[in-house]
Every structure is written in structure tokens, then in C-alpha cells.
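dropping the sequence and predicted coords here.
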Amino acid sequence: MKNQVRTTFTDRRQDAMEAKKKLLEKMKAAPKADDPEVVARRAEREAVAKAREIRHAERARLKLEEEARKAAQEAADAEAAYAAEHAERLAREEEEKARAERAVADMAAMKEKRDRRYAARKAR
């Protein structure tokens, strides 16, 4: 609702001046920068900010350590996987080599058997 009693320009101007005076009085009554209470609050805020910075630095350090640990673990896992794959590949190669040697030996045995048969046939 509108204030029907004080609606003129001078009334509004006077209300504004009173509001400014109250604000100025409030600012004058505010504690000064060298007031012990203000100094204590500022020191407390600075201590809290410093503690926050320390916690932040600690979290960052722990995060870096965790990342380094994970990287080392991944490298170790990759190395173990490579070693297992290498060992498996060597075992496969040895098996293939042994199989090839058996095949050569079998072919030599078959040839020797065949040659004996031919020799026996010629001897008859």
C-alpha cells in the first residue's frame, strides 16, 4: 500500500536524507581497523586461510603420490604382461621347433625304412 500521508517531494527528500544520516551514523559506529576485535577476527581468518592452503597442498601431494603409484603399478603390470607374452611366445617357438625336428626325424625314419625296403627288394 502506498503511504498516503507523506507523498510530496520534500517528504521523500527528507526521508532519503534521514536514511543517509542513519547509514552514516552506522558507518561511524563501526569498529575501526585497529580495533582489537577486528584484528583478532582478521588473524583468525588468516589462520583459517593458511590452514586451508596447507590442506589443499597436502591433498595435491597425496593426489600426485597416488597418480605416481598408479603409473608405477600400470608399468609393472605392463612389464609383467610383456614378460608373460614373451615367455609364451618362446614356448610356442620351442614347441614349433620341436615339432619341426620331429617331422624331420619322422621323414628321415620313413626314408630309411623305404631305403631298407628298396635295398631288401634289390637283394632278392
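Ah, there it is.

for the rest of this, base every contact and every neighbour count on C-alpha atoms.
Will do.

give the burial count for V39, as a bare number.
Neighbours of V39 under the rule other C-alpha atoms under 10 Å: 13.

and it, how far from A47?
Counting by C-alpha to C-alpha, to the nearest Å, the gap from V39 to A47 is 12 Å.

next, the one to line up against it:
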Amino acid sequence: MGQFKANQLVDRLEAAAKARQATVARFRSRPSADDPIVLARQSARRAVIHAREVRINEREAARFAAEAQREAEALAEREQQEAERARQAAEKVVRQAALAAEQKAARDARFAARKARARR
């Protein structure tokens, strides 16, 4: 079994103390909030955030416009189909009326022919 070396503990404690001092020194050397570099960095961040929000809003507007366009096209298609159905229904009514008139004319002709035969 090896001997306990006390200076290893001291070395670790000194290293930890130096690390703490370096952290404190880094914290103290940080620029203040009113430093021009910090202000420039903040304004650059704000510009990036604003540009991102603008792009998001543009995408949403484009999506809403495309959705509205699809809905308008679907509505126009439904209206066109309804108009076509109405036209077909009107044509059917006209055909039925013409057929009924033709059948009535044929019936009247048969009736007139029967009357003419009976008079002879």
C-alpha cells in the first residue's frame, strides 16, 4: 500500500482556489450593461428576433392567404356544381313538359281519328 501524500490534498485545494479566483476575475472583467459592445450585441439580438418575427408573420399571412384561396376555389366549385344541377333539373322539366305535350298531341290525334272513323 502506498504512502499517503499530504501535498496532493494541498495541490487540489490550491487548484480549486485558483479556479474560483479565475471565475471571479472573469465575472469582474465582464463589461457593464451600458458598455457600447454590450448595447451593440443586444441591438443585434433584437434585430435578429424582429426579423424572425417578421418572417413568421409573413409565413402565417401566406398560409392564411393560401387557405382563403382554397376555400374560395372550393366555394366557386360548389356553386358551379349547384348551377349545373339546377340547369340539368330545368332541362329535365322542359323535356318532361315536351314529352307530356307530345303524348297529349298523340292521344288527341288518336281520339280525333277514332271520332272521324265513327262519323263515316
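Structure received. Bear in mind the structure is a predicted one, so any value in this text is a computation, not a measurement.

mind checking the TM-score on these two?
After superposition, the two chains reach a TM-score (TM-score structural alignment, normalised by the length of structure 2) of 0.80; 117 aligned residues with a C-alpha RMSD of 2.4 Å.

break down structure 2 into its helices, ranges please.
6-28, 36-119 (DSSP state H).

mean shift of the longest one relative to structure 1?
If I follow you right, that is helix 36-119 of structure 2. Comparison of helix 36-119 of structure 2 with structure 1 after fitting gives an average deviation of 1.4 Å (mean C-alpha distance after the TM-score superposition for structure 1).

which positions in structure 1 sit opposite that helix in the alignment?
Aligned by TM-score structural alignment, helix 36-119 of structure 2 corresponds to residues 36-119 of structure 1.

how far out from the middle of the chain is that stretch?
19 Å (C-alpha atoms, centre = their mean, to the nearest Å).

likewise stretch 110-124 of structure 1?
Worked out by C-alpha atoms, centre = their mean, stretch 110-124 of structure 1 lies 75 Å from the chain centre.

give the buried residues for that stretch.
Buried residues in stretch 110-124 of structure 1, counting neighbours by 16 or more other C-alpha atoms under 10 Å, are absent.

next one: stretch 32-42 of structure 1
In stretch 32-42 of structure 1, no residue is buried by neighbour count (16+ other C-alpha under 10 Å).

roughly how far apart are the spatially most central residue of structure 2 and Q69 of structure 2?
With distances taken as C-alpha atoms, centre = their mean, the residue of structure 2 nearest its centroid is R63 (4.5 Å). As judged by C-alpha to C-alpha, R63 of structure 2 and Q69 of structure 2 stand 10 Å apart.

likewise for A98 of structure 2?
From A98 of structure 2 to Q69 of structure 2 the distance is 43 Å (C-alpha to C-alpha).

again with A51 of structure 2
27 Å.

how about E79 of structure 2?
E79 of structure 2 is 15 Å from Q69 of structure 2, by C-alpha to C-alpha.

now swap in K115 of structure 2 and tell me
68 Å.
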